[in-house]
Each structure stands twice: as structure tokens, then as C-alpha cells.
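Student: When you get a sec, could you give me coordinates for this:
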Amino acid sequence: MKAIVYSQTGDPSVLHLVDRPVSEPGAGEVRVRIVVSGVNPTDWKSRRGSAPGEALPFDEVVPGQDGAGIVEAVGAGVQHVTVGDRVWLALAAYQRAHSGSAQEHAVLPADRVFALPANASFDQGASLGVPAITAYRALTVAEDGPRRLHPGALAGKVVLVAGGAGAVGHAAIQLARWAGASVITTVSGPAKAALATAAGAQHVLNYTDSDIVAQIRQIAPDGVDLVVEVAPAQNSQLDLAVIRNRGSIAVYANNGGDQMTLDVRKHFSLNVRYQFLLLYTVGADVIRAAAEDINAALRDGALAVGEEAGLPLHRVDLAHTADAHALVESAAVGKVLIDVSH
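Tutor: Predicted coordinates for the structure are as follows:
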């Protein structure tokens, strides 16, 4: 079978297409024929490392946390999926050398494999994983909010999604709307505003406007209930200015810098909760719950992809995975997918 591997950190040129034998799944494992692989910022950050040539945890790594395909074989003890099932993957490559989705056949732990609803495409499945579960976690950490999502779970809530044209922002808009929230999102210009609108945000604002706080406060006079934050260092003052008493700010990325300054007294007075989140360490129970509710959203027709749904798709074949990584690393707007097999 064909697989993409790298044995040292560096730019996309360290990725190589190789031939590998197909492996059999062990107990608690599943082998999936990958149809589409999704590429996320975490993939290129892991590949690049902190410096070129940095030591890897394994001699060789197959990249790709997300993907979708068809179950080919299951190991002992696996019951929730069977041979022939259409599935989507999450965290496929986490702490594993050869389980990544950038290959034709991947063997990975069964708890990272989830049934793909019949009405969902492989493109949708490969676009879930990191973005959708991250968005789900951000929407379920508020002190006064739900721990699970379903229609009506966020009814009456106002959610502010920073960067609504990104993959996580796109999923957050869609999941929040599916759960009944009123969604405000901030973007940098008209093109991204059109995408966030297509995703379903009712209020799309330009964060460069000098009166952005007043615009948000006009929509939510009592303040927003929850902020899904991609750039805390840049947006900390804005978030404080628009959050309501007992509101929560869920931080899933460090765009714009690693250091932020907070006004302690003002946060005290509003009982603001900050929740930082990293998908790798949220725990298996959270991921399992997220997958169940994401699948419910898919069955209801949510989480669509494509430009008409606010998430343009960029495609390459497996041999050009380096180009896919370069696209994501250059902050291409939309979702980058790798067509692995038919």
C-alpha cells in the first residue's frame, strides 16, 4: 500500500511517499481503508517541530489525525463497528507511529473510529475530527451551559465565535446553531464574512471596526454567554468588554501570541471563567460524547462542507500530501483534503 511518512522534522519536503505492507489489527484495533484524509494545523506543526531536525518520538511517522473511509478488519473485542462500515477518524496519529490517515490502509485504536451516518459524505467525515470535536468542547464548558449538545441545548444563549471563517470557527457556528444558540462571529473582511454567513452565523462583524464592542453590545445588551476564542492575546480586552456576568471564554488556539494580560479586578467582578482546551488531553469520555452528538448533528443535516456551506474545499492526491501541508501552513481559507482512494 501507499503511505506518506517522515523521519525528521522540517518543511513539507520531509514528507515522502513509500510502499508499506498492510497490517492486521490487534485486539481493540480497527483497520480502515482511507478514502479521504483531512489536514489540520496540528499536522504541520507536529511535522515541523520546534526546529528542523528535531528528534521524533518514533523512527518514522505517518501523519494525519483526521480521515474517513471503510472498515476492512477488526480486532478482538471491537463491537461498535464492523467490516464494511463507513467511518470517520479522530486523533488517528496521536502517540502512534503508523496510524495516521495519510495512507491507504490505517490500523488504529477502535476508540478513535466512529460510524459515519448514512447521509454524510466522506468529505464531511474527513472534515470532523480535530475541528468539530474542538468546537464541541468549546461549546460545552460554560458554567451555565450544557455538557452535551442537542437541539435546544443552547437555546437562549448568545455565542461569540472569533474567526468564524476558520475550520474550528465554522464547526462552532454550525454546532451552536444546531443547538439553538444565537451566533455572533468576527472576521477580517467581506470574503470571510460571506463564508461565516453561509455557515449559519446570524451576525457577522468585522473585528477591525473601531466600534466592534458597541456592535456586539447592541446585539447582546446583557453580554455574550460564551466566547469561542482563537486569538486570546489579541482579543482579551474585547472579550472582557462583551462577556456577561458568569460568562465563559473557551480558548482553543494561540493565534496572535502566547502571552496575554488580564485585568484581574474586572474579571473578578464578572465571575468570568476561562477554559483552555487541547483536544489531545481532554479525555476519552469527552471525545466519545462529542462523537455521539456530532453524529446526531450530521443526521440532522448539520456540519455541511463546501463553499456553499462556508468551508471551501481544497483537494490533492496522496502523492501530493506535501502540497496539502503547505496549503494549511500558509493559512489557506477552507478545508484541505487528501483524496487517498476511491
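Student: Every contact and neighbour count from this point should use C-alpha atoms.
Tutor: OK.
Student: Can you check which helix is longest in this structure?
Tutor: Secondary structure of the chain per DSSP state H: the longest helix is helix 284-299.
Student: Check which helices and strands the following helix or strand past it sits against.
Tutor: Later in the chain than helix 284-299, the nearest helix or strand by DSSP states H and E is strand 313-317. If you count contacts as 3 or more Cα pairs under 8 Å, 6 or more residues apart in numbering; DSSP states H and E, strand 313-317 packs onto helix 321-329, strand 335-339.
Student: returning to what we had before: who are the packing partners of the longest helix of the chain?
Tutor: Helices and strands touching helix 284-299, by 3+ Cα pairs under 8 Å, 6+ apart, are helix 129-139.
Student: Would you do the same for the sequence below? I want to compare the two.
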Amino acid sequence: MRAACYTRTGPAAEVLEVGERPDPVAGEGEMLVRVHASGINPADVKRRAGWRGMAMEHPLVIPHTDGAGEVVAVGAGVDPARIGERVWLWNAQGGYGEAGRAFGTAAELIAIAAAQAVPLPDEIDFAAGACLGVPAMTAFRAVHADGPVDGQTILVNGASGAVGHMAVQIAVADGARVIGTAGSSEGAAHARAAGADEVIDRHREDVAARVMELTGGRGVDRVIEVDFGANHLLDVAVLKVNGTIAAYSSTSAPEPVLPYYAFANKGANLRFVQGFAIPADARHAGHKRLAELAAAGKLAVAVAATYPLAEIAAAHERVEKGSIGNVVVTL
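Tutor: This next block holds a predicted model:
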């Protein structure tokens, strides 16, 4: 099979190679999937780049956690009826803080545990399906980890990002009023198209003042946060008493220092969301809800660009530069 791989961390153009690798074989409890699309997440490029001193966990790594394709064979203990099934894949490499798997989805074939291959709704194509594992499931967990959101007001910081865009759709579909933030007019339009009731330009407006104005001084029930280190003072300022901040990243300040009593005086709940560590029951609920939303025409997956496998380095560079929508490698 053709696959991309790297044997050392560093810049994409220097370390990523594309060539022939041995075909994998489905072991017990596994399925062999022919990958049609491989989604790229920030975690993938950080791991490949050696972000914050990340070391190689295996001598050779085939990158990417997310993907979508078709089941072509099954191992012992797996229902043969699943052969031919369209599926989307999650945690194909594993999360931070663990060695995980060496071989991800940037290959024509992958052998993966059957539970990590989820039936792909007919309404979603392979490229979009390759964006469900981390972006959509992280969004679902951030929205729903602390109970139903019907009737609540939610602030989604970074509403035009991959996770934020999904969070807006899920929250709106499940009855919440959503206020989003964006850093450009293009991003604001993207968030509004996802269903955000209001979108605040974080570069031109006082976000905290505007949120309080929009909520009649009451604040929001929940904040879904893309960069906790950068925004935690804003988050606690606009949070209702006993509200929740669900943060799924803190890239700009990986070791934030908090004003304890600003949070304690509001009884704030801090929820740190890790898309690689979603509990099994929550994951199953997410799979079900995403399928329901897709069937109802309420789940739009934004794919900004697709690249052939041979151009995987350019695809990684596109993710590093930032874009509205997900970046996918097609096989």
C-alpha cells in the first residue's frame, strides 16, 4: 500500500515521506479499512513537529488520527457482515501522553479495532467523514459533558474553527442560544451559517461587554473554549454563577495561571475536554447524535481543502497556517 510516514519529528516538508509500506492484516477484533480520506487535526501536526518537546513514540509513524473509508476484511470475532460498510475512524493513533498506535490513517489501508470504525451516515461523504473523530466528537463532548443545553445560552469562542463550527451546530440543534466569537468577517459568516444567533468580532469589539449586553447582564450558562490560557479572564467574566467552562485547548498558554477567587466566587465548573479521552458512554451518545443530525440535514462538515497523499506536506502546512474548515488528504 501507499502511505505517508516519518521517522523523526520536524518540519513537514523535511520529515514526511510517501512510499510503499506492507499491507496491514486485520487481527482479532479488528477490521481492515480501505481509507478514502484522512483528516488532519492540529494534534497531528503538533505530534509530527515535536511540539513542546514531543518525542518519537515509535521508530516509524504513519500520521493522522481521523479518517473514513470502506471495510474490506475483518479479523476473528468481528461480524463478516460489516465487510463493505462505509465507516469513519477515531483515535487511529492515540492521544497525547501515551504511545498509542504507530500507524494512523494516512495510508491506503489500516487495521483498526472494530469499535473504532463507526458506520458513516449516507448523508456524509468520505472527506467529511474524515473530520468527525476529533472535531465533531470534541464538540459534542464540550457541549454535552455537563448535561442538556436546551434553553441555555452558550458562548463559543472560536466559533469558525473546526470544533467551534461543530459545537455551534450541535448546541443550536439541541435547543441552546449560541453566541460565537470570530476573528474575521469570513469567520463570522461561517459561524452564522452554522446557526449562531450572534457573532462577535473579537478584534473590533469588547467581547465581555457585548456578551453581557446580549444576555441582559445575566451572562452565559456555558463557555466552549478554544484557547483557555488566552481567554479565561473573559470566560469567567461572562459566566453565570455555577456555570461551566468547557475548554478543549490552551495552545497559546499551555500552563495558564488562574485568579482562583474570580472562578471560586462564581462556583465555576472547569471542564477540560480531551477528544482522545472521551468516556465510552459519551462517545456512543455522540456517535448516535451525529448520525441523527446528519439524517436530519443539520450537520454540515466544512472541508476547506483536499490534497492528494503525495502532497501531504503541503496539507500539513495549510493546517499550521490556519484556515476556515478542515483539511483532508484523499487516497
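Student: circling back: save the helices and strands packed on strand 313-317 of structure 1 as TSV, and put in mean neighbour count and distance to Pro109 of structure 1 too.
Tutor: Shown next, in TSV, are these (neighbours: other Cα atoms under 10 Å; distance: least, Cα to Cα, whole Å):
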stretch	mean neighbour count	distance to Pro109 of structure 1
helix 321-329	21	23
strand 335-339	25	22
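Student: Quick one: closest of these to Pro131 of structure 1.
Tutor: strand 335-339 (10.0 Å; Cα to Cα).
Student: and for the closest one, what are the contacting residues?
Tutor: The contact list for strand 335-339 of structure 1, computed with Cα atoms under 8 Å, 6 or more residues apart in numbering, reads 35-40, 102, 123, 126-127, 167, 311-318, 321, 324, 327-328.
Student: Does Val18 of structure 1 touch Val5 like I think?
Tutor: Yes - contact criterion Cα atoms under 8 Å: Val18 of structure 1 and Val5 qualify, at 7.2 Å.
Student: More neighbours: which of those two?
Tutor: Neighbours per residue (other Cα atoms under 10 Å) separate Val18 of structure 1 from Val5, with Val5 holding more: 23 against 13.
Student: Quick check: that one touching Phe58?
Tutor: No - Val5 of structure 1 is beyond contact range of Phe58, at 11.2 Å (criterion: Cα under 8 Å).
Student: Can you verify my assumption that Thr82 of structure 1 contacts Val74?
Tutor: Yes - with contacts defined as Cα under 8 Å, Thr82 of structure 1 counts as touching Val74 at a distance of 6.8 Å.
Student: Settle it for me: which of the two has more neighbours?
Tutor: Taking other Cα under 10 Å, Thr82 of structure 1 and Val74 do not tie; Val74 has more neighbours (24 against 17).
Student: What are the boundaries of the helices in the stretch 1-150 of structure 2?
Tutor: 12-15, 42-49, 126-129, 137-144 (DSSP state H, counting those that start in this stretch).
Student: how about the last one, which residues of structure 1 does it hit?
Tutor: Translated: helix 137-144 of structure 2. With TM-score structural alignment applied, helix 137-144 of structure 2 matches the range 133-140 in structure 1.
Student: Give me the residues contacting the matching stretch.
Tutor: With contacts defined as Cα under 8 Å, 6+ apart, stretch 133-140 of structure 1 is touched by 146-149, 168-169, 171-172, 175-176, 226, 228, 250-252, 277-279, 286-287, 290-291, 294.
Student: Which positions within stretch 83-102 of structure 2 qualify as buried?
Tutor: 83, 85-95, 101-102 (16 or more other Cα atoms under 10 Å).
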